[in-house]
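Colleague: I need the structure of the sequence given here:
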Amino acid sequence: MGLTKVDTKGRVVIPRDIRKRMGIKPGEEFLITEIDGDTIVMKRFDVRKMLEGMIKNAKGINLDELKEETEREGNRVAKELYDL
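Modeller: Okay, here's the model as predicted:
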């Protein structure tokens, strides 16, 4: 745990001991999420890992089936919303 401040440009410094333990290097990106009014969570953001996961999940997708399913769902929602 460490104490840090927000500077005039909105930047926050991650304390050195935390950076060292976690192997955080300059230029790494993080996702920042507000949990509630006084809690923020930072998670390492690895674009390569995210893209690899997306590609892995997309390999089994049949585009024709996806298009048909999208049209069916759009028609279902339109019927509900507009009493068609």
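Colleague: CA atoms for contacts and neighbours, from now on please.
Modeller: Will do.
Colleague: Look up how far residue 70 lies from residue 12.
Modeller: Residue 12 is 43 Å from residue 70, where distance means C-alpha to C-alpha, to the nearest Å.
Colleague: quick one: secondary structure of the residue sitting nearest the centre point of the chain?
Modeller: For the chain, the residue nearest the mean C-alpha position is residue 31 (6.6 Å; C-alpha atoms, centre = their mean). Per DSSP: H, G, I helix; E, B strand; the rest coil, the secondary structure class of residue 31 is strand.
Colleague: one more to put side by side:
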Amino acid sequence: MSSSDGAETTRVTDKGQTTIPQELRKKFGIEPGDEVVWTEGDEGLTLRKKADLPHYGIAAEGMTDEEAELVAEELVEEMDELQKPDVDR
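Modeller: Take a look at the predicted model:
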């Protein structure tokens, strides 16, 4: 169910399961079998698709999953920044 602020509402089952709305699964490329990451923050929970670490060429030997995930996120942010139009450079 979509609200006026663009938020989606779903129910949690007795087993703790919920459904990610189809529109959001399509928008964020979440497919059956994909892993998602739940993060607790000051404003509540956030959900995002887990980064495909081998896709980013990360050598994660000796890193915890959390450390490798942070490195992947930083690389994605840097790549996004590099792909922005060259307006101020």
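Colleague: What TM-score do the two superposed chains give?
Modeller: Overlay of the two chains. TM-score (TM-score structural alignment, normalised by the length of the first structure): 0.51; 56 aligned residues with a C-alpha RMSD of 2.9 Å.
Colleague: does the residue nearest to the centre of the first structure really touch residue 40, like I thought?
Modeller: No: with contacts counted by C-alpha atoms under 8 Å, residue 31 of the first structure stays clear of residue 40, the gap being 10.2 Å.
Colleague: how many neighbours does the alignment partner in the second structure of residue 20 of the first structure have?
Modeller: Here residue 20 of the first structure is matched to residue 26 in the second structure, going by TM-score structural alignment. Look at residue 26 of the second structure: counted by other C-alpha atoms under 10 Å, it has 11 neighbours.
Colleague: how far apart are the one helix or strand residue 26 of the second structure maps to and its match in the first structure?
Modeller: For residue 26 of the second structure, the host element (DSSP states H and E) is helix 22-27. With mean C-alpha distance after the TM-score superposition for the first structure, helix 22-27 of the second structure departs from the first structure by a mean of 1.2 Å once superposed.
Colleague: what does that helix rub up against?
Modeller: Helix 22-27 of the second structure is touched from outside by residue 31, with contacts defined as C-alpha atoms under 8 Å, 6 or more residues apart in numbering.
Colleague: what does stretch 33-44 of the first structure give?
Modeller: Under C-alpha under 8 Å, 6+ apart, the answer for stretch 33-44 of the first structure is 28-32.
Colleague: run the last query once more with 10 Å
Modeller: 24, 28-32 (C-alpha atoms under 10 Å, 6 or more residues apart in numbering).
Colleague: can you give me the helices for the second structure?
Modeller: 22-27, 65-83 (DSSP state H).
Colleague: what range in the second structure does the helix ranked longest in the first structure sit on?
Modeller: For the first structure, the longest helix by residue count, based on DSSP H, is helix 63-82. Using TM-score structural alignment, helix 63-82 of the first structure corresponds to no residues of the second structure.
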